[in-house]
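Visitor: Need the 3D shape of this:
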Amino acid sequence: MSDASAEGVLDGRRARGDASRRAVLRHATDLVSVEGLDGLSIGRLAARSGYGKSSIAGLFHNKEGLQLATVTAGRAIFMDVVVEPARQHERGLPRLVALMRNLLDYSRDRVFEGGCFFAAVSADYDSKPGPVREAVRTAMHDWYGYVEAQTRAAVDSGQLSLDDDGIELLSFSLPALYEQANARSLLWGSQRPYVVAARGMRELLLRAGAADAALRSLES
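Guide: Next up, the predicted model:
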């Protein structure tokens, strides 16, 4: 076999391996959103996905490797659905409002079968030290930091009127409303918590000095 032919075979195998990894991880993120990271195992995922245990073990090596890869995959989907579309809007209040709207829709539309992926994994690993907890902490730290950065940008541009304590409180409160909406919707099987959370977000932003016209997407 020529070098070019060998490289073609290797590229084909790599592409198939990447496709298998993506498919397995999509099943894994859905499973984790329902059962948590502790419920994720190679055997459980094999039964769910239709891939053999040996194939999954070859891709991820062990349970911790699978958990870490699943957190990374969940974060990538969250970024694609919530964060990246918001980046089409101006920094500050327009982007902050878009983030909150996207966030509510992401849970309401069940992008993950069990609602918010990170609500499920945070509950599992908030008090368990180790690499998986650090991966979850990093993802959540970056997300909350991004919300605070947009809040601060809105203040710096005159779109909101808050001091540093107010910025911290608003940046805490907006995601907290979402997290309660996600939890209550799952528990009650109702869409109503998202309506209430959107109303709460809108009221907080109005009190912080936002123009009513900037908050139209949070009216329902």
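Visitor: make it CA atoms for all contacts and neighbour counts henceforth
Guide: Noted.
Visitor: does residue 114 count as helix, strand or coil?
Guide: coil (DSSP: H, G, I helix; E, B strand; the rest coil).
Visitor: Toward the C-terminus, what is the element adjacent to the longest helix seen in the chain?
Guide: Looking across the chain with DSSP state H, the single longest helix is helix 3-35. Next along the chain after helix 3-35, taking DSSP states H and E as the criterion, comes helix 42-49.
Visitor: Check which residues of the next helix or strand after that following helix are buried.
Guide: Of the helices and strands lying after helix 42-49 in sequence (DSSP H and E), the nearest is helix 53-60. Across helix 53-60, burial judged by 16 or more other C-alpha atoms under 10 Å covers 53, 55-57, 59-60.
Visitor: For residue 95, list the residues it contacts.
Guide: Contact partners of residue 95, counting by C-alpha atoms under 8 Å, 6 or more residues apart in numbering, are 86-89, 150.
Visitor: ok, which stretches of the protein are helices?
Guide: Listed from the start of the chain, the chain has helices (DSSP H) covering 3-35, 42-49, 53-60, 63-78, 84-86, 93-108, 117-125, 131-156, 164-188, 192-207.
Visitor: And the residue nearest to the spatial centre of the chain, how close does it get to residue 98?
Guide: With distances taken as C-alpha atoms, centre = their mean, the residue of the chain nearest its centroid is residue 78 (3.5 Å). For residue 78, the distance to residue 98 equals 14 Å [C-alpha to C-alpha, to the nearest Å].
Visitor: Please give the structure of this sequence too, so both can be compared:
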Amino acid sequence: MSPRRSAADARETRQRILDLSLGIASAEGLEGLTIGRLAAELGMSKAGLLGHFGTKEALQLAVVDEAAAVFQREVPGRVRQAPSGLRHLRAVCEAWVSYLERNVLPGGCFFTAATAEFDGRRGPVRDALAGMNALWRRDLRIHIRRAVSFGELPPDTDVDQLIYDLLGVMLALNHFLQLERDPAAPHRARRSLDRLLGGR
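Guide: Predicted structure coming up:
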């Protein structure tokens, strides 16, 4: 086998591990990732699986990165062409609702589940989750401030409060979809967003 083919096979195997791990972690938490379980489901040896990551913590961190890549593709990545300002903020929020509504991951919002699992701990995984959440709040802050500067939101808009409220809507949506299995939850989330961002 050529070195190039060998490297491609290694990347493909690593991606298979990440895809399975992300699905499990979204539904059962990052602690649900055991090397034995993953190896058995993928038909690999434990040593072979660990060879791609080294430690369970390194695997967990890689899953956090993979979850961020999926979210980036499914939410901001879907609305890149939306005009700047309030229309972009609305488009981002609609893509966010759609992401949860379409059940892209079997357990709903990975970051909601993982944050609840790790928010009271210390260490690299908790720090990675906090960092990803901070980056997303930064992006929302940029969109809100642009909408204010364009005169599309009131000049006295409390940006941090609006971010808090938007996150609250999405946390509630994830809860009602995952725990309550409420089919009306996306509609309720959209109504809440209209109240926060102004009706169309």
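Visitor: about what we covered before: and the residue nearest to the centre of structure 1? What does it align with in structure 2?
Guide: Matched by TM-score structural alignment, residue 78 of structure 1 corresponds to residue 71 in structure 2.
Visitor: same check, this time on residue 177 of structure 1
Guide: By TM-score structural alignment, residue 177 of structure 1 lines up with residue 169.
Visitor: for residue 132 of structure 1, same thing?
Guide: Mapped onto structure 2 by TM-score structural alignment, residue 132 of structure 1 lines up with residue 125.
Visitor: do the same with residue 117 of structure 1
Guide: Using TM-score structural alignment, residue 117 of structure 1 pairs with residue 110 in structure 2.
Visitor: which one is that match nearest to, not counting chain neighbours?
Guide: Spatially, and ignoring its direct neighbours in sequence, residue 110 of structure 2 is nearest to residue 26 (4.6 Å; C-alpha to C-alpha, 6 or more residues apart in numbering).
Visitor: again with residue 133 of structure 1
Guide: residue 125 (5.3 Å).
Visitor: contacting residues around the one you found?
Guide: Contact analysis of residue 125 of structure 1 by C-alpha under 8 Å, 6+ apart lists 132-133, 136.
Visitor: Just give me the closest of those residues to residue 213 of structure 1.
Guide: residue 136 (35.7 Å; C-alpha to C-alpha).
Visitor: any idea how far the residue nearest to residue 110 of structure 2 is from residue 111 of structure 2?
Guide: 8 Å.
Visitor: Next: residue 127 of structure 2.
Guide: Note on residue 127 of structure 2: its distance to residue 111 of structure 2, by C-alpha to C-alpha, is 13 Å.
Visitor: Same check on residue 147 of structure 2?
Guide: 26 Å.
Visitor: With residue 140 of structure 2 instead?
Guide: Residue 140 of structure 2 is 16 Å from residue 111 of structure 2, by C-alpha to C-alpha.
Visitor: now residue 155 of structure 2
Guide: When distance is defined by C-alpha to C-alpha, residue 155 of structure 2 is 31 Å away from residue 111 of structure 2.
Visitor: So which of these two has more stuff around it?
Guide: Shown here are residue 155 of structure 2 and residue 111; by other C-alpha atoms under 10 Å, residue 111 has more neighbours (20 against 12).
Visitor: Against residue 83 of structure 2, how distant is that one?
Guide: 27 Å.
Visitor: For residue 159 of structure 2, grab the count of nearby residues.
Guide: Residue 159 of structure 2 - counted by other C-alpha under 10 Å - has 16 other residues nearby.
Visitor: Out of the contacts of residue 95 of structure 1, which is nearest to residue 42 of structure 1?
Guide: Among these, and counting by C-alpha to C-alpha, the member closest to residue 42 of structure 1 is residue 86, at 35.0 Å.
Visitor: burial of the closest one, as a residue count?
Guide: Counted with other C-alpha under 10 Å, residue 86 of structure 1 comes out at 21.
Visitor: got the contact list for it?
Guide: By C-alpha under 8 Å, 6+ apart, the neighbours of residue 86 of structure 1 are 95-96, 98-99, 102.
Visitor: Tell me how far the alignment partner in structure 1 of residue 146 of structure 2 lies from residue 75 of structure 1.
Guide: Mapped onto structure 1 by TM-score structural alignment, residue 146 of structure 2 lines up with residue 153. Per C-alpha to C-alpha, residue 153 of structure 1 is found 24 Å from residue 75 of structure 1.
Visitor: ditto for residue 103 of structure 1
Guide: Separation of residue 103 of structure 1 from residue 75 of structure 1 (C-alpha to C-alpha): 13 Å.
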